[in-house]
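> no letters, just coordinates:
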């Protein structure tokens, strides 16, 4: 009986001790009190830093910074160029025009593939390989924008955690916005700024939408299509889409149990390429396999690009292609500017909403409504010219 009383007393003592410890040592899941700022924090310094961040450098200051290899100046200039604010247009054009004589000295590589093919992981492995060769690499990663919220994750830097720390690499994520073709609205101008900043290898990662990514082909020298095993066969050869534009097809994720499947896919795509007409440059597209994890096959990709450059620069097709691209982007810029001018016209903005409602209620046809707005825009331009 005494033994039972003794054990019962011990049990009560243990429970009391446990409850006491629980109160003094709360669970790690509980919210902890915030850390108060140290007393040495200077409110004056905070204000000065905030003012500095709000300061807008002049166009000449941005250009000087870019030519000196200043990444901050480059980033601010890209933000300026990407702006849709009409007040920024003249300044952005001034920066681009000043950088043009220092551009066009890089190799531009477009990399595309369906979502999940491993573009970001491949680019990190490929980029690290290039920087190990002494190259300066700029990665322009285009992220898809939501058609509902118009937002974009811009998370490519997260996946390239090693490359982003490389002093010879620069990663700039941009939202695609309403631009089709797998690129952002101002990717072409961004290439010019990166080249002027001293980057000799520009990699453009597209959004990865499959057969419709064509705009990127008109701004790069070499177009690389990433594939994975089990994603197609010779039937792909009759799809006159993205495969027809590819200068090389690389089967990614060729590691572990997937090596045999990747080599089989390589043979399938190699047969599919024979169904395409010959390229004007005389280049015959290559197929290969690689692993972004083990880095197996990564050097071969660069060897293929070097072979391409050797051939196309010798027969002058490299430079002819760039001339054609410059002409293409002249017309694209005209179209973009006309569109912006149209929607920024005050009279158009006043008429747009009621005209949309009239179209939705079948009071007027979409074609007649469009013509009506265009007529108003034309009248505005004529009146503006007369007033000058």
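All right, it came through fine. Since the structure is predicted, the reported quantities are computational estimates derived from the model, not experimental observations. Numbers count the residues shown, from 1 in each chain.
> only C-alpha atoms for contact and neighbour calcs from this point on.
OK.
> neighbours of the closest residue to residue 289 other than its chain neighbours, how many?
Distances taken as C-alpha to C-alpha, 6 or more residues apart in numbering put residue 251 closest to residue 289, at 4.5 Å, once the chain neighbours are dropped. Residues contacting residue 251 under the criterion other C-alpha atoms under 10 Å number 27.
> one more: the one 4 residues further on?
Other residues within reach of residue 255, judged by other C-alpha under 10 Å, total 18.
> ok, it touching residue 291?
Yes: using C-alpha atoms under 8 Å, residue 255 is in contact with residue 291, at 5.9 Å.
> for residue 153, helix, strand, or coil?
Of the three states, residue 153 takes coil under DSSP: H, G, I helix; E, B strand; the rest coil.
> OK, contacts around the closest residue to it other than its chain neighbours?
Spatially, and ignoring its direct neighbours in sequence, residue 153 is nearest to residue 143 (7.1 Å; C-alpha to C-alpha, 6+ apart). By C-alpha atoms under 8 Å, 6 or more residues apart in numbering, the contact set of residue 143 is 152, 153, 154, 156, 173, 174, 175, 176, 206, 207.
> how close does residue 143 sit to residue 182?
Going from residue 143 to residue 182 by C-alpha to C-alpha, to the nearest Å gives 9 Å.
> give me the common contacts of the two.
Residues touching both residue 143 and residue 182 (C-alpha under 8 Å, 6+ apart): 176, 206, 207.
> ok, residue 158 - contacts?
With C-alpha under 8 Å, 6+ apart, residue 158 has no contacts at all.
> helix or strand for it, which one?
According to DSSP states H and E, residue 158 maps onto helix 156-159.
> buried ones in that helix?
If you call a residue buried by 16 or more other C-alpha atoms under 10 Å, then helix 156-159 has these buried ones: 156, 157.
> which non-adjacent residue is nearest residue 311?
Using C-alpha to C-alpha, 6+ apart, the closest residue to residue 311 is residue 283 (7.3 Å).
> and that neighbour, which of the three is it?
Three-state call for residue 283 (three-state DSSP): coil.
> report how many residues lie close to it.
By other C-alpha under 10 Å, the residues close to residue 283 number 16.
> with residue 330 instead?
Here the number of neighbours of residue 330 (other C-alpha under 10 Å) works out to 12.
> which of the helices or strands spans it?
Using DSSP H and E, the element containing residue 330 is helix 317-344.
> check it against this one:
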């Protein structure tokens, strides 16, 4: 919001300010002074997170998601101090086509999981607009019952251009939620179809939500998200849709049998359920517990966690290098010049990129 001066030369940033050149209304309370917001220290953040304070946890996640350079150092320190308290949860990724009822399904099964004595964290990733870069973040609106459960924490986050159905800092958010004492974490992806694979690198189990009529056996055997699923649930199996859901279950079960055995040695199961009538949910959760017991016994659970830790080490390195590259003063000074040369066809994009990287890294590529 722009700052405007009133007739006394005072600046205002309130909604009462009108266009420049128009006489401003008088200040209602001339003695009012905006209170300076207290900036929490890292110790205060840690005390709140470890105590399970939802307000402090939300503020810490906002700090971690911030793009401001001045927030980066403190965010990294909070993450590092939360790491010893993390890793003691079950991480479940939930994806599906738009309209499959992911939010309704999570509310139904989440309420059941919370009633079993678990502390549940729901990380809902909302797609960001390619034009305005904004997000609705309306998943909590759909979860009217779950949002009032004291054992449940729901955090919507924008995808902000990140690929793979997750947000930029979903991995770090998981660590903070685990440190706050949440032992079950649901990650609801944006729901864009076959490309949602990044979430698979940060969860213990991957659940694919489908609806009847979403495809036949040929659609089911397509590589991509289907072969990554540890479980498939056919949602909206109620009323006159029950028979179609049973047919879809048969299609997907047949398709899964054509895939090679996964590394976990677990053959994915297919269930039908209704989030509205709350049917089939207990069978799905029993299947989740069976999967966790099976993978814990054969060692896959821990191997998967180790592989994910290695993957995210390289992802962190890539992100840090990318951020440092674009903030480099010499790169920033030259990149505009190179853009003009590429647009004028005086230099190919490949050559321009290589020269910039050579200048940045010195002897790279030689």
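That came in fine, so what should we check first? As the structure is a prediction and not an experimental result, all values here were calculated from the model.
> quick one: residues contacting the aligned residue in structure 1 for residue 152 of structure 2.
By TM-score structural alignment, residue 152 of structure 2 lines up with residue 169 in structure 1. Neighbouring residues of residue 169 of structure 1 by C-alpha under 8 Å, 6+ apart: 127, 131, 136, 137, 138, 139, 163.
> again with residue 86 of structure 2
Contacts of residue 86 of structure 2 were listed using C-alpha under 8 Å, 6+ apart, and they are 175, 176, 178, 179.
> which residue lines up with it in structure 1?
Using TM-score structural alignment, residue 86 of structure 2 sits opposite residue 103 in structure 1.
> then residue 177 of structure 2?
Taking TM-score structural alignment, residue 177 of structure 2 has residue 194 as its aligned residue in structure 1.
> quick check: that match touching residue 74?
Yes: with contact defined as C-alpha under 8 Å, residue 194 of structure 1 reaches residue 74; the gap is 7.2 Å.
> all strands of the stretch 151-300 of structure 2, in order?
152-158, 184-188, 205-211, 231-235, 269-272 (DSSP state E, counting those that start in this stretch).
> quick one: closest of those to residue 324 of structure 2.
For the strands of the stretch 151-300 of structure 2, the distance to residue 324 of structure 2 is smallest for strand 152-158, at 23.1 Å, taking C-alpha to C-alpha.
> how about residue 125 of structure 2, secondary structure?
Going by three-state DSSP: residue 125 of structure 2 is strand.
> how far away is it from residue 187 of structure 2?
Applying C-alpha to C-alpha, the value for residue 125 of structure 2 to residue 187 of structure 2 is 8 Å.
> could you do residue 83 of structure 2 as well?
19 Å.
> quick one, which of the two is more surrounded?
A direct count of neighbours by other C-alpha under 10 Å for residue 83 of structure 2 and residue 187 places residue 187 higher, at 26 against 14.
> if I pick the more buried one, what's in contact with it?
91, 92, 93, 94, 122, 123, 124, 125, 199.
> tell me the counterpart of it in structure 1.
In structure 1, residue 187 of structure 2 lands on residue 204 (TM-score structural alignment).
> relative to residue 345 of structure 1, how far out is the alignment partner in structure 1 of residue 350 of structure 2?
Under the alignment (TM-score structural alignment), residue 350 of structure 2 pairs with residue 367 of structure 1. The gap separating residue 367 of structure 1 from residue 345 of structure 1 is 20 Å, by C-alpha to C-alpha.
> also residue 386 of structure 1?
Between residue 386 of structure 1 and residue 345 of structure 1 the distance is 17 Å, computed by C-alpha to C-alpha.
> between these two, who's got more neighbours?
residue 345 (14 against 8).
> quick check: closest non-adjacent residue to the more buried one.
Take residue 345 of structure 1 and drop its neighbours on the chain: the residue closest to it by C-alpha to C-alpha, 6+ apart is residue 377, 7.4 Å away.
> so how far does stretch 339-349 of structure 2 reach from one end to the other?
8 Å.
> stretch 175-182 of structure 1 too?
End-to-end distance (C-alpha to C-alpha), stretch 175-182 of structure 1: 10 Å.
> again with stretch 80-88 of structure 1
Stretch 80-88 of structure 1: ends 7 Å apart by C-alpha to C-alpha.
> got it, and stretch 63-76 of structure 1?
From its first residue to its last, stretch 63-76 of structure 1 covers 11 Å (C-alpha to C-alpha).
> stretch 248-266 of structure 2 now?
21 Å.
> not counting it itself, show me its contacts.
211-213, 215-218, 220-221, 227, 230, 234, 267-272, 291, 294-295, 300.
> repeat that for stretch 358-365 of structure 1.
Residues from elsewhere that reach stretch 358-365 of structure 1, judged by C-alpha under 8 Å, 6+ apart: 366, 369.
> ok, now with 6 Å
With C-alpha atoms under 6 Å, 6 or more residues apart in numbering as the contact definition, stretch 358-365 of structure 1 has outside contacts at residue 366.
> in that stretch, what counts as buried?
Using 16+ other C-alpha under 10 Å as the test for burial, stretch 358-365 of structure 1 gives residue 359.
> could you pull out the helices for the stretch 51-200 of structure 2?
Here the stretch 51-200 of structure 2 has its helices, by DSSP state H, counting those that start in this stretch, at 54-65, 69-82, 102-115, 139-142, 170-179.
> go ahead and confirm residue 233 of structure 2 touches residue 271.
Yes: here residue 233 of structure 2 reaches residue 271: they are 4.7 Å apart, a contact under C-alpha atoms under 6 Å.
> ok, back up a step: the residue nearest to residue 345 of structure 1 matches what in structure 2?
By TM-score structural alignment, residue 377 of structure 1 lines up with residue 360 in structure 2.
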